[in-house]
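K.L.:
coords please:
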Amino acid sequence: MQTDRKPQYLADILVVDDTLDSLRLLTRMLTEQGYNVRPLSDGKKAVTVAKMKRPDLILLDILMPGIDGYTICEHLKADDYTRDIPVIFMSALHETFNKVRAFSTGGIDYITKPFQVEEVLARIKTHLALRDMQKRLETQNVQLEQEIVERKRAEEQIRQQKQLLENTLESLPYPFYVIDVHDYSVKIANSEALKLIRNLSPPYPPCYAFAHQRGEPCQGGESPCPLETVKRTHKPVVVEHMHTNTQGEAQHVEVYGFPIFDEAGNVAQMIEYTLDVTDRKQREQELEELNQQLQAANASKDRFFSMIAHDLRSPFTSLLGLSEIAIHYDDSSKEELREIMKLIKSSAELVYARLENLLTWSRLQLDMMDYTPAHLSLHELVEPLIQHATANATHKQITLHNTLSEDMIVYADTKMLSMVIRNLLSNAIKFTKPGGCVEVLARENRHDVELSIADTGIGISAEDLPKLFRVDSRLKTPGTSGEHGTGLGLLLCHDLLKKNNGSIEVESVVGEGTTVRCRLPKGSPS
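P.N.:
Next up is the predicted model:
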């Protein structure tokens, strides 16, 4: 003989989500765990379906066409039949989610998409247990008043309910407490909570003793007391709070508080569980800092591109003007034409130098530049570079001195280091007045070699020194003979030395001269 049996489920859950993939995923996930799942893709029907058969818990998407999750929750909480159904909101990470509105409309928790299976199941289990525990505790308080004549049976019932409560609490993965609202004493605590309390048996200390390591309740302010909030509002709360561990370290926690009422309708106790969100807050802070850095980098990039455009446009303006003059050759003498061609050549060389520096710097930023370090003799590397710079120096009656010893060895890429020294020599000559001096010297330290290029030039003000190596700032000082800069010179030197595990610093006094010091890893003779 066959009999119809009602299937046994852990709980009946209504899932409301207009995204079919999420709906199918949650349905399969919860069904496999033994829950009866009622999937619903139309948010407008949610209240009607819940009234037809009251579910044990509702998973409710926030953003849906026609009606949002907040409005649905408000309708549910306005009806006596559906008021006590726990509602957990769902929201995608990229969607705007108003926590304050979610909890003020009656939601008890929220989960984010994409779903973490363990988190979803743990939160559902937690809130089903909390709802069951809340109903049992409220029923218990009423029954104790009404069943005085049946004391023995009531006492046994209380014992059983207490055991059930303890078993339920022990199955939950977070610290759970039942706290007296009058003296802050902990009445019930699960094993996770006892790890914090450090008391193996009652009486337990008041909550502020182990949560804040202090002898009096917290005073609120920026971190309001959850117990006082529940006592004042008579409603469940979720608040961010600050705890202090035994090492005196501050911890960010999320506190979930649920009121337990006495027969007079006053809050007598509070169920509380806490989540340590210190790591999450740290990640949020790091994300905010990274966002600020990104905004600053974007602003610097925009200023940098603006300066590059100006640097490249200026020589072309001269080239166009000089070319126009050269077109009218018949109206000019050969000497005038020769001077025009010299100016055209100078402008073209300036454009080429700026483009070459820009391309080199770009390859360096993209890590596309060949880097082949070797043990190099500074004297052998610098001497031909000084010879190459002699023509410009002689033209300005500037003396060049190479005082490097022949046994000074560094470990660096030949091409990159040559580019650095060539730029620094060019700058030193450019900003030194006729009759001045530029000296190349070095000293050997314990772990590195300090190469210096010192001049007796016009110097740099203390206000301008911090701008030398910034991508979004540029000094416009012309050379002592009106020479123009090549744009990225010092910034390029900085990045080339950094690539070679070196560094650069500048000391300068206005009217006395400038010394540029480059530190490079020490090499060994071959």
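K.L.:
contacts and neighbour counts: CA atoms only from here.
P.N.:
Will do.
K.L.:
tell me where the stretch 201-350 of the chain has helices.
P.N.:
Using DSSP state H, counting those that start in this stretch, the helices of the stretch 201-350 of the chain run over residues 207-211, 226-233, 278-327, 334-365.
K.L.:
mind giving me CSV with those helices and columns for mean neighbour count and distance to Met408?
P.N.:
Listed next are the helices of the stretch 201-350 of the chain as CSV, based on neighbours: other C-alpha atoms under 10 Å; distance: least, C-alpha to C-alpha, whole Å:
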stretch, mean neighbour count, distance to Met408
helix 207-211, 19, 63
helix 226-233, 18, 69
helix 278-327, 14, 37
helix 334-365, 16, 27
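K.L.:
identify whichever of the ones you listed lies nearest to Met29.
P.N.:
Each of these has some distance to Met29 by C-alpha to C-alpha; the shortest is helix 278-327, at 25.8 Å.
K.L.:
which helices and strands sit right next to that closest one?
P.N.:
On a contact count with 3 or more C-alpha pairs under 8 Å, 6 or more residues apart in numbering; DSSP states H and E, helix 278-327 meets strand 250-261, helix 334-365.
K.L.:
quick check: angle from the first one to helix 278-327?
P.N.:
Relative orientation of strand 250-261 versus helix 278-327 (axes from the mean of the first three to the mean of the last three C-alpha atoms, to 10 degrees): 130 degrees.
K.L.:
tell me where the stretch 401-526 of the chain has strands.
P.N.:
Taking DSSP state E, counting those that start in this stretch, the strands of the stretch 401-526 of the chain run over residues 409-413, 437-444, 448-455, 503-509, 513-521.
K.L.:
let's see this one next, to set against the first:
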Amino acid sequence: MELKTDLYKVEKIQELENEIFELKQRLNKTEAGLPCKSILNEDQKLVEGFGVIDHNFNILSFDAKSNSFRKNKDDRSSGQKCYSVFCNSNEPCAGCTILKKRASKLVWYSLQTQLPDNQRKCKKNIIASFESNEPNAPFLVETDLFYQQLFESKGDALLILNCKGQVLKFTDKLNEMLGYSKEEFSKLTVFDIDDPTNSLTFEERVSQVRETKGAIFETDLITKSGDLIPVESSLCPIKYHDKTVYFTSFRNIQERKETERELHESEIRFRTLVENATDLVMRFDREYRYVFINSASLHVFGIPPEDFIGKTHHDMGFPYDLCQLCEEEMDKVFESGISDVIDFSIEVKGREISFEWQLIPEFDEEDEIPYLMAVARDVTKRKQSEKALEEALKTKDKFFSIIAHDLKNPFGSLRALSEALQLNDDLTKEEINEFAEIIHASACQGYDLLENLLDWSRSQRGNIKCEPEEFDLIELVESNINLLQANIHKKKINIHFNPDHNKTVFADKYMVDTIIRNLMANAVKFTYMYGNIEISLLDREKHYGLSIKDDGKGISQENQTKLFDMDNQYSSKGTAMETGTGLGLILCKEFIDCNNGEIWVESENGEGSCFSFIVPKNKSGFTS
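P.N.:
Here you go, the predicted model:
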């Protein structure tokens, strides 16, 4: 880990530690001037014992030799009454000399065995007060005890090392955290407990600390069992008896590290999800600048994410109207704190893409909104489907309109004529023949209409599949001339078609047959009596085709644009008042598109029309 420093904290720690050791030095001098009491315990062994109590007999501190006088073996002797600990009494001892010193805040005491005149052993100890030649001694002891308690009570584990890494002093929390007894830990060095693998060696730290006057860093401590405990540590040098020692604190950050690890893993999962999302995921600040965008930008716009950071939509060259719309919508969400969804379209690489753009406010700890999260989803296919559905609904309405209106006429005629035949028994043969001719024409009209309706309906549902094959175009023209021969003969129309040889094409034969039949039927319908229809072959580089030209009514320029459009369906009556739906030409256009062909019209009002189409000659010119 990198060494981290906080000079302010280090200076404060160093100032505090300097004060501690200065007071300790003064205390050492004071203790040197204190009277040394040679006392005997009950086993007549020479002992020395002294310490400090307050004016309420509460023990503040006692030395190790005082343990031999303790009657109450409770480990927590500090803070208990001296007469309870050393005399096993519930009240101050009779003739206690401490009573005379209770005006003082702190009182030195000495422990000695009471010896009778005959030098026999006695079961009581004497707790005697004595004066120090050093007037600041009580203050120094109080200060020393205060810092001793502070050292032990600090939440972190503390350690004092010399320049060689040897342990000088430590708190119970440190040896307990690492699983050592006090005795075991006191014999260790920093090299036994610090793992420099992910940090610095002690020598490297000391070298840096000399320059920085203190450091805060992370490292791993080695437990007695060999496990590693991650800790946050502070290290600062302090002077003690003209030597430099190192005051170190350790804070167990195992739980924090585990939380950080889980957070890191969660972040990786989230980033993986975001970076692999097909949607555009973005963040914007209040200046409309990109703070983040995922890698989908490269797929959608062909621009790497890093090129967006710090830039606005205007900077990226998006259309002005789109930039204005985005900024207005972002302002709304910044102000309201409520998510919003808008739709927009943009042209990318010559293709229009529709997006659904969701804006989500990001709140900070102060309930402010510094950023917006934005998710843009490509809904082009959905929009196309919605448009197709809308068109299908319009087509359905048109379909039922045709059925309701255009089928009514031929069936109306059939109904009226059949009723007349049924009710009139005195009809002449000529009248019957005339009725029969009208009934036949109405039936043919209804049949043709139904056939076109069914073909068109199947094409809309996708039930007619384009199945290209090789066939002779000339044969289809001749078969349709024969099919329409009755209507041609009725109008005395002259058909001009003189092919010199066969023309093989590669297309769907059924669809091309339907195209020829509709174009020829229209030519007959709009040609006057004794008129002419000329059928010509077209030869292009990759296509063959036909031109069917009549000298009939013709079509205005305005109506020509409506011929192949379902939304602007155009229909007019023939020269013999024949009716139609206009559905045939729409069907022709759809079938031509399926066969990778073209269809067009050339006409002048009153001068006849010429409808032409082409289809591929062979497989190489066909694209399904």
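K.L.:
picking up where we left off before, between the strands of the stretch 401-526 of structure 1, which gets nearest to Arg470 of structure 1?
P.N.:
So among the strands of the stretch 401-526 of structure 1, strand 503-509 is nearest, using C-alpha to C-alpha, at 13.0 Å.
K.L.:
mind checking the SS state of Asn482 of structure 2?
P.N.:
Assigned by DSSP: H, G, I helix; E, B strand; the rest coil, the conformation of Asn482 of structure 2 is helix.
K.L.:
off-centre distance for stretch 516-527 of structure 2?
P.N.:
A distance of 61 Å separates the centroid of the chain from that of stretch 516-527 of structure 2, by C-alpha atoms, centre = their mean, to the nearest Å.
K.L.:
can you check which part of structure 1 that stretch sits on?
P.N.:
The aligned range for stretch 516-527 of structure 2 in structure 1 is 421-432, by TM-score structural alignment.
K.L.:
contacts for that stretch next, please.
P.N.:
Stretch 421-432 of structure 1 is contacted by residues 382, 385-386, 389, 392-393, 398, 438, 453-459, 478-481, 483, 489-490, 493, 513-514, 516 when judged by C-alpha atoms under 8 Å, 6 or more residues apart in numbering.
K.L.:
redo the strands of the stretch 401-526 of structure 1 as a markdown table? Include mean neighbour count and distance to Glu32 of structure 1.
P.N.:
Listed next are the strands of the stretch 401-526 of structure 1 as a markdown table, based on neighbours: other C-alpha under 10 Å; distance: least, C-alpha to C-alpha, whole Å:
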| stretch | mean neighbour count | distance to Glu32 of structure 1 |
| --- | --- | --- |
| strand 409-413 | 23 | 62 |
| strand 437-444 | 19 | 72 |
| strand 448-455 | 22 | 65 |
| strand 503-509 | 17 | 61 |
| strand 513-521 | 21 | 63 |
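K.L.:
looking at those strands, which is nearest to Thr372 of structure 1?
P.N.:
The nearest among those, by C-alpha to C-alpha, is strand 409-413 at 5.2 Å.
K.L.:
check the fit of the closest one onto structure 2 and give the mean distance.
P.N.:
Superposing on structure 2 and averaging over aligned pairs (mean C-alpha distance after the TM-score superposition for structure 1), strand 409-413 of structure 1 comes out at 2.1 Å.
K.L.:
for that strand, packing partners?
P.N.:
Packed next to strand 409-413 of structure 1, using 3+ C-alpha pairs under 8 Å, 6+ apart, are strand 373-377, strand 448-455, strand 513-521.
K.L.:
how about those strands in a markdown table, adding distance to Ser405 of structure 1?
P.N.:
Listed next are those as a markdown table, based on distance: least, C-alpha to C-alpha, whole Å:
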| stretch | distance to Ser405 of structure 1 |
| --- | --- |
| strand 373-377 | 9 |
| strand 448-455 | 11 |
| strand 513-521 | 16 |
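K.L.:
ok, which of those comes nearest Thr27 of structure 1?
P.N.:
Nearest of these (C-alpha to C-alpha): strand 373-377, 60.6 Å.
K.L.:
flag every buried residue along that closest one.
P.N.:
Across strand 373-377 of structure 1, burial judged by 16 or more other C-alpha atoms under 10 Å covers 375-377.
K.L.:
quick check: it compared with structure 2, mean distance?
P.N.:
Per aligned residue, strand 373-377 of structure 1 averages 2.8 Å (mean C-alpha distance after the TM-score superposition for structure 1).
K.L.:
check the offset of that strand from the chain's centre.
P.N.:
Strand 373-377 of structure 1 sits 40 Å away from the centroid of its parent chain (C-alpha atoms, centre = their mean).
K.L.:
any residues touching it, and which ones?
P.N.:
406-414, 500, 523-526.
K.L.:
how does it look with 6 Å?
P.N.:
408-413, 523 (C-alpha atoms under 6 Å, 6 or more residues apart in numbering).
K.L.:
now the angle from it to strand 409-413?
P.N.:
Going by the same axes, to 10 degrees, strand 373-377 of structure 1 makes 140 degrees with strand 409-413.
K.L.:
if anything else comes up later, I'll come back, but that's it for now.
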